[in-house]
Each structure stands twice: as C-alpha cells, then as structure tokens.
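Chemist: structure for this input, please:
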Amino acid sequence: MNTPSASPSPRFAAIGMVVSDMAASLAFYRRLGLDIPTDADTAPHAEAQLPGGLRLMWDSYETARAVDPDWTPPQAGAPTGLAFACADPAAVDKVYAELTDAGYAGEKAPWDAFWGQRYAVVRDPDGHGVDLFAPLA
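Modeler: The predicted model follows:
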C-alpha cells in the first residue's frame, strides 16, 4: 500500500507591510538598525533580512493595487505592529527620544510595564505601532 509522502509544513518567512511613502518608511526602519539599501527608496518593493532568517518586506500602494485593483489603504493605526528589543531599559528611552525628536509620533512614552519590561510605542510614517522594549533589571 502506497502512502503519500508528507509534504513539509509551510515555514513562516516574512512580514509584509504596504506603505504610502517608501522612502519615509525605510528611513524610519533604518533608524531602528535595519540594513536596507538606499536604492530601495524608489523601488516598488523592498526587503530587509532579519535575525533568524525572517524578512521584513515593504510594498508601495501602487504595488498593492497592481496585485489587487480593489485594494484600499488601511486606516492609520491599523493593528499591524512590530517590536524591537533594545539593549537595556535606558536604550528604550534613548531610542524613543531619538525617534520622537526626529518627528515620528510617540504613542506611549517609555514606562516600566507590569510584565517586567521597559516599554514604549512609537508610530512609523504609516501609523503602524512599533514597540521598543528591554527587560527591567
């Protein structure tokens, strides 16, 4: 009796975001340490390799509409969110201050969260929440 060979399970490989201004979005994520080539600023699609083999991908509104002509942008503050680990609690404060001083919207200033982390939330240019965190000492 032949049994079909088991196919490998899909592997989580990437997180994708659709952005209104590619250059502005990539500039924000470069400030968080992602290595994104500057020539990607004018491309319809960009990617950054993340630790562990994941990729973070950006597509322009035009690219999204090329895939689905009925696509419409989500409201600002859509539930997509990313989180960046900082070296220590002081780094959470420093990165938050650097981003808000550069004009990015702070959603929640750094605080000591009850779950044992220094935490803050800032918005990227498209309104996606970006969490900054580090374990409390």
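Chemist: contacts and neighbour counts: CA atoms only from here.
Modeler: OK.
Chemist: which parts of the chain are strands?
Modeler: Counting by DSSP state E, the chain has these strands, from start to end: 14-19, 45-49, 55-60, 81-85, 106-112, 117-123, 129-135.
Chemist: which parts of the fifth one are buried?
Modeler: By neighbour count, and taking 16 or more other CA atoms under 10 Å as the criterion, the buried residues in strand 106-112 are 106, 110.
Chemist: another one to check against the first:
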Amino acid sequence: MTPRFDLIGIVVSDMAATLAFYRRLGLEFPAGSEDQPHVEAALPGGLRLAFDTEATISSFVENWEPPRSSGRISIAFHCETPAGVDATYEELVGAGYHGELKPWDAFWGQRYATVADPDGNGVDLFAPLSTPAGG
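Modeler: Reported below is the predicted structural model:
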C-alpha cells in the first residue's frame, strides 16, 4: 500500500472569520459550518482543505498550544491574470484583511502578492506575467 496525499489541515482561532476569508477566494462550505469544530472544502484534483478549531485540536493533543508566531505554511491561489491578482488583493485588503506583500512582478515570471488569513497564514495570489506561445 502507498499512502495517498489527501488533505491539508489548518488550525483556526475563529472558524467563522476563517470561512468568510476563504469564501472570498472561491472555496465553498456548507451553510452553518461557522459553528462546527471541523470543516472541509473540496479542492480541484480531489484534495481537501480542512479547518479545525483550537478547541478541537486541544481535545486530543495533550498540552497543545497555538504557535506564537506565524506558521510555516502558505496556500496559493491561481488568479489567471496579473489583473486578477491585483483585483483579488485589493478586494481582500479592502475587506479588512492584512496585506503582507503588495502585488509585484516577481523575477520568476509571475504577478505575485500575499494576504494573511485571519490566523496569520500567508495566502499567496499569483498569475503568469505572460501566456506561453501556443497557450
């Protein structure tokens, strides 16, 4: 048997705030999920993104404490065009989320920006700067 990558899990402080943020990025969650201790969203390709409250994790991990600084995980959303990166960044920052890195033309050939989710996780927004020939 070979293990199959299936799920990315994130521990959250405020489920409602987290779901509001990720809904703005197009993820779908069942109505009433804001009050649940564990919530999942289906991702393209069959993966799942799961959110668990701090209380949920504390219920089975003895002496668990939330990290004192931002984590080492980031999630990236493809915005299709450079203008899409700019528009998504402005929409999120305009809604009160913290812009970590304003949109810029990265040396690796992408328009790139980062916004922090409600728990301080980096959420990258990107799009290719140009379309490959024939694409």
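Chemist: circling back: could the strands of structure 1 be laid out in TSV, adding distance to residue 35 of structure 1?
Modeler: Shown next, in TSV, are the strands of structure 1 (distance: least, CA to CA, whole Å):
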stretch	distance to residue 35 of structure 1
strand 14-19	16
strand 45-49	6
strand 55-60	11
strand 81-85	14
strand 106-112	23
strand 117-123	19
strand 129-135	17
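Chemist: which one of those strands lies closest to residue 95 of structure 1?
Modeler: Nearest to residue 95 of structure 1, of all the strands of structure 1, is strand 129-135, at 8.0 Å by CA to CA.
Chemist: now do the longest helix seen in structure 1 against strand 106-112, angle only.
Modeler: Secondary structure of structure 1 per DSSP state H: the longest helix is helix 89-101. Taking axes from the mean of the first three to the mean of the last three CA atoms, to 10 degrees, one finds helix 89-101 of structure 1 and strand 106-112 inclined to each other by 160 degrees.
Chemist: equivalent range in structure 2 for helix 89-101 of structure 1?
Modeler: Mapped onto structure 2 using TM-score structural alignment, helix 89-101 of structure 1 spans residues 82-94.
Chemist: residue 13 of structure 2 pairs with which position in structure 1?
Modeler: Here residue 13 of structure 2 is matched to residue 20 in structure 1, going by TM-score structural alignment.
Chemist: try residue 31 of structure 2
Modeler: Superposed on structure 1 with TM-score structural alignment, residue 31 of structure 2 falls opposite residue 38.
Chemist: check the gap between that match and residue 29 of structure 1 for me.
Modeler: Distance, residue 38 of structure 1 to residue 29 of structure 1, by CA to CA, to the nearest Å: 12 Å.
Chemist: ditto for residue 63 of structure 1
Modeler: Distance from residue 63 of structure 1 to residue 29 of structure 1, by CA to CA: 20 Å.
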